[in-house]
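**Student:** make a model of this:
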Amino acid sequence: MAAEANLPSVNKAWVYAEYGKPADVLKLDPNMPLSQVEEDQVLIKVAAAALNPIDHLRLLGYFKDTDSALPTVPGYDIAGVVVKLGSQARKFKAGDEVYGTINEQGLINQKKVGSLAKYTAVEETLLAVKPKNLSFAEAASLPVAIETAYEGLERAQFSAGNVKFNAHLS
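**Tutor:** This is a model prediction of the structure:
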């Protein structure tokens, strides 16, 4: 695969090696090791990443017990281009534009390399083809926001014909 031959040996990423205010602890590391691609993963060249309140709380150390070993690259939401496939990855091909989240279980088993890197490895099941009518930035802004909205609708038991709240329009 031609794209694999052009991959760098190191990765540029925003990294934190201690917990604290993001402005104090988040540093650009131009020599982070490139993520190893597991058999069910694809390597993404990141075009856009979104940050959410959870990322801020992670940097502050609220999830130390489940965080990956430091130093760590934060970020969950991602959009980019597939550049390498794991041996069992079949959903995408190199060159596909994708978006999604990098961690299926949220705060459990957090990845060492999140979306704030030039390249990151992601399970292909967590990704979808980026709609052509969305920019990379627009696509990267969706995953956690959509998941949060969906969970809210589930908790409210909101469904067609089963509206449990009143909307008041002024």
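
**Student:** from here on, just use CA atoms for contacts and neighbour counts.
**Tutor:** Noted.

**Student:** which parts of this structure are helices?
**Tutor:** Along the chain, counting by DSSP state H, helices occupy 2-5, 22-25, 53-60, 136-140, 143-155.

**Student:** sequence B follows; please return its structure for comparison with A:
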Amino acid sequence: MKAWVYGEYGNASNVLKLDSNGTVPQVKEDQVLIKVVAASINPVDAKRMLGSQVKRLKVGDEVYGDINEKALDHRKRYGSLAEYTAVEESLLALKPKNLSFAEAASLPLVIETAHEGLERTGFSAGKSILVLGGAGKHVFGASTVAATSSTSKLELLKSLGADLAIDYTKENFEDLPEKFDVVYDAVDSGYRQVNAFCPSKNNDCQRAASKF
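**Tutor:** Below is the predicted model of the structure:
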């Protein structure tokens, strides 16, 4: 099989090599063999073979997940940048039917990071949120969702549920009169912009930033 491999540290463009003579992994008792359909930071795969201890999934299920979670406990010869990879069942979930493989491939680590950030701020139903550089969706029952983007993505923000879509190429969003309970910085734009919206009306604005 074909797989991207590396044998030394360095820039990915220099050390990653395409190996056309890779060996299809042998599954352990708690693993499934995955035929990789799409990959990004996270794998999205179609399952081909089951280990003897796999109970929740069946052959043919379309799955996705973060196969590098707890990497030291689940060491692998191949990751998701190979035609096949062996993955522990506990690291996989059934792919939602309404998502393509490419869409699902981009989600696991992103969802985990965003959800953890919101939890750390104590975000809950009824609170307002400003998302810097992100598509605002009505998560956790937010009272108000505002999000910033470039001009080309404004309609996407609105379609995903943003109450206020801000074009940062045309508007100085630091001058907006609104204050928010939570500011989520998805692009690491720094506290200069974040501070413009803090404190909120209850003087307790929470900040969260995501990095990959």
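
**Student:** superposed, what's their TM-score?
**Tutor:** Put the two chains on top of each other and the TM-score (TM-score structural alignment, normalised by the length of structure 1) is 0.70; 133 aligned residues with a CA RMSD of 2.2 Å.

**Student:** to residue 38 of structure 1, which of the helices of structure 1 lies closest?
**Tutor:** helix 2-5 (14.7 Å; CA to CA).

**Student:** what is the closest one packed up against?
**Tutor:** Judged by 3 or more CA pairs under 8 Å, 6 or more residues apart in numbering; DSSP states H and E, helix 2-5 of structure 1 is in contact with strand 77-85.

**Student:** thought residue 19 of structure 2 was touching residue 5?
**Tutor:** Yes: taking CA atoms under 8 Å as the definition, residue 19 of structure 2 is a contact partner of residue 5 at 6.7 Å.

**Student:** tell me where structure 2 has strands.
**Tutor:** For structure 2, the strands defined by DSSP state E cover 3-5, 17-19, 31-39, 43-50, 62-64, 84-88, 93-94, 128-132, 144-149, 164-167, 182-185, 206-209.

**Student:** mean offset of the first one relative to structure 1 (after superposition)
**Tutor:** This means strand 3-5 of structure 2. When structure 1 is overlaid, strand 3-5 of structure 2 sits 0.5 Å from its aligned residues on average, using mean CA distance after the TM-score superposition for structure 1.

**Student:** whereabouts in structure 1 does that strand align?
**Tutor:** On structure 1, the counterpart of strand 3-5 of structure 2 by TM-score structural alignment is residues 13-15.

**Student:** ok, back up a step: of residue 19 and residue 5 of structure 2, which one has the most company?
**Tutor:** Each of residue 19 of structure 2 and residue 5 has its neighbours counted (other CA atoms under 10 Å); residue 5 has more, 17 against 14.

**Student:** residues in contact with the more buried one?
**Tutor:** Residue 5 of structure 2 is in contact with 16, 17, 18, 19, 78, counting by CA atoms under 8 Å, 6 or more residues apart in numbering.

**Student:** one more pass at 6 Å, please.
**Tutor:** 16, 17 (CA atoms under 6 Å, 6 or more residues apart in numbering).

**Student:** cool, the one 10 residues further on as well?
**Tutor:** For residue 15 of structure 2, the contacting residues are residue 6, by CA under 6 Å, 6+ apart.

**Student:** what's it aligned with over in structure 1?
**Tutor:** Match for residue 15 of structure 2 (TM-score structural alignment): residue 25.

**Student:** how about residue 67 of structure 2?
**Tutor:** Residue 67 of structure 2 maps onto residue 102 in structure 1, by TM-score structural alignment.

**Student:** let me know whether that match touches residue 123 as I believe.
**Tutor:** No: counting by CA atoms under 6 Å, residue 102 of structure 1 stays clear of residue 123, with 7.3 Å between them.

**Student:** which of those two has more neighbours?
**Tutor:** The neighbour count for residue 102 of structure 1 versus residue 123, taken as other CA under 10 Å, is higher for residue 102 (25 against 21).

**Student:** what's the distance between the more buried one and residue 84 of structure 1?
**Tutor:** Distance of residue 102 of structure 1 to residue 84 of structure 1, given as CA to CA, to the nearest Å: 16 Å.
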